[in-house]
Structure formats: structure tokens, C-alpha cells
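**Student:** Generate coordinates for the sequence data below:
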Amino acid sequence: MTEYLPAADWTARADLAALVTALDPEGTGNCRWVGGVVRDTVLGIPAKDIDMATTRSPEETAARLTAAGIKCVPTGIAHGTVTAVLAGGPVEITTLRRDVSTDGRHATVAFSTDWRDDAARRDFTINALYADPRTLELFDYHGGQADLAAKAVRFIGDARQRIREDYLRILRYFRFQARFGSIPADSEAEAAVSELAAGMKGLSRERVGWELMNLLGLPNPAPTVRRMAELGVLAQVLPEVRESGLTALEALNDRETHLNVPNDALRRLAALLPADSAVADQVAARLRLSIAQRKRLNSAAARETGPTDARALAYRIGIEEARDRLLLTGEPVAVLDGWNVPRLPLKGGQIVARGIGAGPDVARILRSVEARWIKEGFPDEARVMELLDAELT
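**Tutor:** Have a look, this model is predicted:
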């Protein structure tokens, strides 16, 4: 029985229709939507990135797009990929491929015109779904729809072979397991990722960091992360994690759910790690985190246990960093909702105007007034002037 992709907002986009016309004006079926956009639409999930596969060579694809007035960027033309820049967002278009050789990090590919060749080189059955852009007819060569329905994340063909082609697929497996899978997981997949986990050591740090942060940003990654630890996978990418870190992540996940706090991958990473700035620096460098991410991870590592004045903390280190620490230590955080960090309504010039000579005394008085102002819960300017009077007296 022929099955079809459900209609969605993106399937009705005019710019995508123009793209299809440019690549396949005769309607011969030489291009199809592929991968995540098809998978998510089958599940009724809003689609993000849109990818297309085609039997045309990358050079011909680029030429047809240019002729149709569609901006084309050769983002990976050696591997068969060009990107069409459309009003509704970019679309990656990749020529059908088959693997010739792999080294666990990169694959040497040959272009193909066989859709089954292309499907066979993909990682998981749920990612090897294709849809005709005009009729929305679905093409499923490896039982991906059945696996979606069963919440089964399975490698295509031999799991060990798929992993040896690219060891990053181990982390991708856990990301998809956390997002789409059920418990218990596929036994063959788990055996393969456990056996071959050490192969991840040769991966680029950027790729590992990207996959790990995307996994931690999912709604409830804690059970999957614990399973990664049990299978010996987590130790290959985050050897700093101990049982206390896994427990902390579980507690944080529960707290975020109870308080309806948005998912935050960096805060979850901080939960996994010990409260140690040196460790935070080491992990941030290894995962190639941005400067802003490193700053937040370091701030979270400086968390302290015990009662904390939430607003005083936020005044000192910032709202986002304070919220991280409070959530990680289990302290109330609602007091920060809708609150903006105030500015001390007192400047050094006002102190000088009261007869204090410019210099260290001004700074000392300013710090003293500020400390009392914070302790009193950030009162208004009139009260600050009273505090200044008391300090000068």
C-alpha cells in the first residue's frame, strides 16, 4: 500500500515548490525530501532543517539553481552537497551517494543514481525516509516507519559496520535514543556502541561537543546519559563524570520539569561535572565551548551549598548564572522570575559632594553603602541616602 507524508506548513511553501521546479521541471522524480524533515513530519513534529536528495550531480544542481535565479552556495560540493538559499531558510541538496571507503571519521563516497544505495549508507532506519516533493509519497527502504511507531532506534544493516564508518554515530545513537527511543533499547545497537566506544577518541572535539550538547539539550536526557555511563561510552567523552554527577543530572532534570524551566544543555553539563573550576576549564576546552559558555560553566562550578540570597547572588554574578547555581543546588529560584538586576542609585561624585575627598575613602564608603543596600533587599534612592548619611556619621 502506498503511504504518504502528512501535509505540513513547510510542504506548502512557495519557495520550496520553486526549488523543485528548478531541479525537476519535468516531474521525473529525480529529487526527494530526506532525513529528519521527513521523520519529524511523520511524527507530527515541527520540522527544522530541510534536506533534499537528488540523482543530479552537484554541478548540475548548482547550474539549475543559478539558472532559476536561486542563490546557491557550494557548502560541500566535493561530497555532493550544495545549499539553496531560500526565503524560508536554506535547503541542503545532496547527490545520492554510496560509500567507497571510511576511516571512522570521514568517508570516501561515489555518486549514485540509486535511491537504495543512498538509503543503505545512512545511519539509522528512522533517518532513511524519503518523500516525493510533489505527491508526498513516502519511500522507506529499511522499516523506518515501523521503528518510529515502535520507538526503536536501530542502525541500518550491521551496527558495528555503521559505527566503524563514523564513530560519531555512537553519540548520534544516544541522541536519537533520548529523543525517539523507548526502554529497553535495541540490544544489538547497545552491544555495538559499548564494544566500539574507544573508537571515539579519534573524533574531532567540535563534533563531539556538538553532539553532546544537543543530547543534553533534549527534554529528559538523564536516563540516556546514565545508560551511556553503564555501557562505558560516557567515560570516553566525559571521563570526569562520577555517580554523583549522574544523580545530580537526574535531580536537576526533575527540578526543571517541576518548575517548567526551559531545557539548558550547559546547565546539565555543569550538573554532571564536579563543582571544580579547573575541571570546568578542562571540559570547556576539550569540547571547544565558546567564551560565553566557558564563563557560565565556570560560574556554575563555583556553586556553594547552603542557603543563598537569590537576588543578592544575581546582583553579584548575573541572572542567568544565579539561576544556574540555584537550580543546581536545589534552592528556590522563583524570586528571580521577572526581576531585573537594579543599579545602585549612588555614585562617587555624590559622596565627594558631601565633603569626602576623592580617593580610597570614596570607594570604601561606596562599597559599604552598597553592602547594606544589598542586605536590605535593594531599597529605593531615598533609603540609600539615609544609608549614606549613617555611613558618613
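**Student:** CA only for contacts and neighbour counts going forward, please
**Tutor:** Will do.
**Student:** Go ahead and flag the most central residue of the protein.
**Tutor:** Central residue of the chain (CA atoms, centre = their mean): N214, 2.8 Å from the mean position.
**Student:** Does that residue touch A265 like I think?
**Tutor:** Yes: using CA atoms under 8 Å, N214 makes contact with A265 at a distance of 7.1 Å.
**Student:** so V42 makes contact with P6?
**Tutor:** Yes: counting by CA under 8 Å, V42 touches P6, with 6.5 Å between them.
**Student:** which stretches of the stretch 101-250 of the chain form strands?
**Tutor:** Taking DSSP state E, counting those that start in this stretch as the criterion, the stretch 101-250 of the chain carries its strands at 107-111, 129-131, 138-140.
**Student:** one more to put side by side:
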Amino acid sequence: MNPAGVNPAGMSPVAPGGPPSLGDAPWLADPATQRLLATLGADGEEARIVGGAVRNALIGEPVEDIDIATTALPEEVMRRARAAGFKAVPTGVEHGTVTVVAGGRPFEVTTLRRDVATDGRRAEVAFGRDWDVDARRRDFTMNALYVDAGGTLFDPVGGYGDCLARRVRFIGDPDRRIAEDYLRILRFFRFCARYGRGEPDGDGLAAAVRGRAGLRRLSAERIAAEMTKLVTACSAATVMPALSETGLLGRVLGGIGLPARFARVSALVPARSAARRLPPALGFVALGVLVAEDVDRLADRLKLANALRGAMAALVGAQVALGARKAGLGPVDSAAVRRLVHGFGADAAEGALLLAAADCGCDADAGHLAALLAVARGWQAPSFPVSGADLAALGIPPGRGMGERLAALKSAWIASDFTLDKAALIARVENPPG
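**Tutor:** Okay, the predicted model is just below:
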């Protein structure tokens, strides 16, 4: 018997003294979940929940998505689901995956499978009925845990012990797992940051270095999606040094990474974020952006979404406007923060403050930083109270002159810390200041 007391073949109930049953877990006991498992597991077929839901339940993390593995073929999954009144969508039917909506929530249901051929990016699969084979084609041991409708845990590859130890370990030969899909290199670091504890597994780290050339075979979009998850992971700062020292970070970013800066920013994230996660824009800027041109370089290389590119550009713009990299945050006051929020948005203002505190090269006044961050988070930027129609009513014709008048009024409004109201601004038009 292994230390966890789990049947290593994963084919029969766990012996007494093994891990407790998950039968009382709310997400498993939910009537919709139970009904779907019963629907898929009837008449000679089997169905078990697999992967993230089981892993998270065992380590006390929230269970969000529920994935189901089954011996039933995709067409049979859809037939059974629809006959039971569920909605079934063939979202990845060529790879055996059907999305079933039950009780208002989606479940990814995938037929047991084995890899027939892999090319480092995708796999050609064949469907089967062997739970052990299905487990051994997965990436990490903690992701190959199964639980049936009654809460019995099945652990074909020793994932239970790794899960409780927060040890991210490849299943079988790490080189082979990586060669099947080179994105698993970044996924390894991301899982270490999200679920791991201590130093990354040595065998996995060495295999990631050996396989690093394979990253060139991946699409920029897949790399960007994985990196976005990595920079926003709760303990991302702990794995960035290894990612950088192995040369992997430079390959991904196309330039020098800044893991120490990333760590400093991460340490300053307010405790209001329980997991102390960085927003994606701040994560990428902290890790790989020093000047405005770096935003376009990084966004082009990773083909980042326009919204993320824009958020990064706003953050860098707020940094420039703040101008506190060398001077620190001492001279920055609440009015300056309100100007940042108005000009670039609250997220950019908060990010600029954190970067300034990290970049100033001195110990930031924690109380002062906290007060400034509170302003960035709590102040709602008002709308400029004067419009072109207001000036037209005063007899000012549309055109360049009106635009210049509006710009001057807006500058005065901002300079007043947004206190001048419409009447006071209109008065400036009718009776310009001496």
C-alpha cells in the first residue's frame, strides 16, 4: 500500500485508512451533478469527476469547474444528456469532449482516451475504456485524481500524496510529457505558482530546460494565454527566478525579464486581494516593460488582446505622468492620484503607484502608499461639466476656437482638483481671468 492508502491501480474502492470520502462535498452531492453522473454511468458505462475539482477539494481550494471522464463515446454522451433533458454541445468532439449544461452549470465531459500521435502542440487521440491509460496521458499527478458519484477516490499515478504535499510532478517521464505538448513547460511553472510549495520539482525543471526549444513551435496565442494565467497566479513571484535563470523567461518575452521587480511589486499588492494576485496588465508590465515601446513589442510578440495592450499602455502612461520612479512616493499627494485616475483609470493609477514604490530603490512609506492606493480605489472620477453645446449657447461657434476654449476650461477644472462646477467654468468664459 502506498503512503496515502490509495489503490495505485485506481480500479477499486480505497481500502480502510485511506483518504476520507468526498461524498459530502457540496459540489459532488449537488443533485444536478449526481443526476448527470448517473445518466452517464448507467447501462455498463462509468463516469467519474476528474482533475481540478478533485485536486482543489483535497487541498482546500474553491471548486469552480467540474470535469467528468466517462467510458461512453461522445455521441452516446450527447444522446444520453439530451434524453435526460440536459443541453449538450459538441465543443471538442474530435477530442472526445462534450459540454453538458445541467442545473444551470456547464460540465466538460470527455471520453477516456489515449494518445495515438503527438507533435508537441496537439494530440491525435483514440477513445478507450481503460482508466489507467487515460490517467497516464495527463500532465501532472495532482491532475489525474478521479472520484465517483459516491465520493470514492481513485489515484492511478500517486497524485494524492503529491497533492497534499503541494508537489507539482509530471506523470511518468517528464521529457515525454513535455514533448507531447511544449506548452506544458509554462504550465509546469504556472501550477508551481498556483498550487505548489517550495522549490519546483527538480526532474520537471530539468526537463523544461531540455525541451525549451520546443516553445518556438507553439502559437503566440497559446503562450499568451498561459503566461496571463502565470503572471496572475497567487505565488507567481516564487517561480519567476527559476523561469529567468533557465533562460525560459527571455525566450517567452523576447527580451530581458525582470523577476526581482515582479517580486517587489507582488509584495506590495494590498492585502485586500486575499491571494495577492496581480492584474494581467500590471503583471506583464512589472515583468517585462520599462519604457512605452516595450508595451508594443511585448503585445506584438505574444499577440495580446487589444484590451490588455490598452491596459498596459494606460499603466505606462500613468507611470510617466506620476514621474516618481527616482523620487519615490514622498512628493505624491491625493490630488496627484485623482489626476491619474481621471486621466488613465483607477487600475492604471493603482498600478503606477505600486510600480513607483517598487522602482524607487528605497523603502516605501507603507502608510503613505496605502493612503494613496485607497484614493485610487475609492475615488470616482467626475465627468467634465461643460460641453460644446454650453459654449455654443454663449455664442461661440463650433471649430478650433471652441475646442481650444474647452481644453482650457478642462485644464482649469483639473487644476482645481475637479472642484470648479459648471457655473464657475462658464463664468470663466464670460469673464476670463485677468
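**Student:** okay, V42 and P6 of structure 1: which has more neighbours?
**Tutor:** In this view V42 of structure 1 and P6 are compared by other CA atoms under 10 Å, and V42 has more residues nearby, 20 against 14.
**Student:** which residues sit in contact with that one?
**Tutor:** Under the criterion of CA atoms under 8 Å, 6 or more residues apart in numbering, the contact list for V42 of structure 1 reads 5-6.
**Student:** Give the equivalent position in structure 2 for it.
**Tutor:** In structure 2, the residue equivalent to V42 of structure 1 is L58, according to TM-score structural alignment.
**Student:** Please work out which residues of structure 1 line up with stretch 290-310 of structure 2.
**Tutor:** So stretch 290-310 of structure 2 sits over residues 275-295 in structure 1, by TM-score structural alignment.
**Student:** How far away from the center of its chain is that stretch?
**Tutor:** What separates the centre of stretch 275-295 of structure 1 from the centre of its chain is 16 Å, taken as CA atoms, centre = their mean, to the nearest Å.
**Student:** got the contact list for it?
**Tutor:** So stretch 275-295 of structure 1 is in contact with 205-206, 208-210, 238, 240, 266, 270, 273, 297-303, going by CA under 8 Å, 6+ apart.
**Student:** what about burial for the residues you listed, which qualify?
**Tutor:** Neighbour counting by 16 or more other CA atoms under 10 Å classes 205, 208-209, 238, 240, 266, 270, 273, 297-301, 303 among these as buried.
**Student:** In helices, which of the residues you listed fall?
**Tutor:** Taking DSSP state H as the definition of helices, these contribute 205, 208-209, 266, 270, 297-301.
**Student:** quick one: the match of V42 of structure 1 and G388 of structure 2, what's the gap?
**Tutor:** 61 Å (CA to CA, to the nearest Å).
**Student:** go on, W413 of structure 2?
**Tutor:** According to CA to CA, W413 of structure 2 and G388 of structure 2 sit 15 Å apart.
**Student:** and if you look at R113 of structure 2?
**Tutor:** Computed with CA to CA, the distance linking R113 of structure 2 and G388 of structure 2 is 65 Å.
**Student:** do the same with A352 of structure 2
**Tutor:** The spacing between A352 of structure 2 and G388 of structure 2, counted by CA to CA, is 32 Å.
**Student:** go on, V295 of structure 2?
**Tutor:** In terms of CA to CA, V295 of structure 2 sits 35 Å off from G388 of structure 2.
**Student:** ok so, going back, which one's more surrounded, W413 and G388 of structure 2?
**Tutor:** Using other CA under 10 Å, the more surrounded residue of W413 of structure 2 and G388 is W413, with 20 against 16.
**Student:** Which position in structure 1 pairs with the more buried one?
**Tutor:** Per TM-score structural alignment, W413 of structure 2 is aligned with W373.
**Student:** Just the element for its match, please.
**Tutor:** Element membership of W373 of structure 1 [criterion: DSSP states H and E] is helix 360-375.
**Student:** average gap between that helix and structure 2?
**Tutor:** Comparison of helix 360-375 of structure 1 with structure 2 after fitting gives an average deviation of 2.1 Å (mean CA distance after the TM-score superposition for structure 1).
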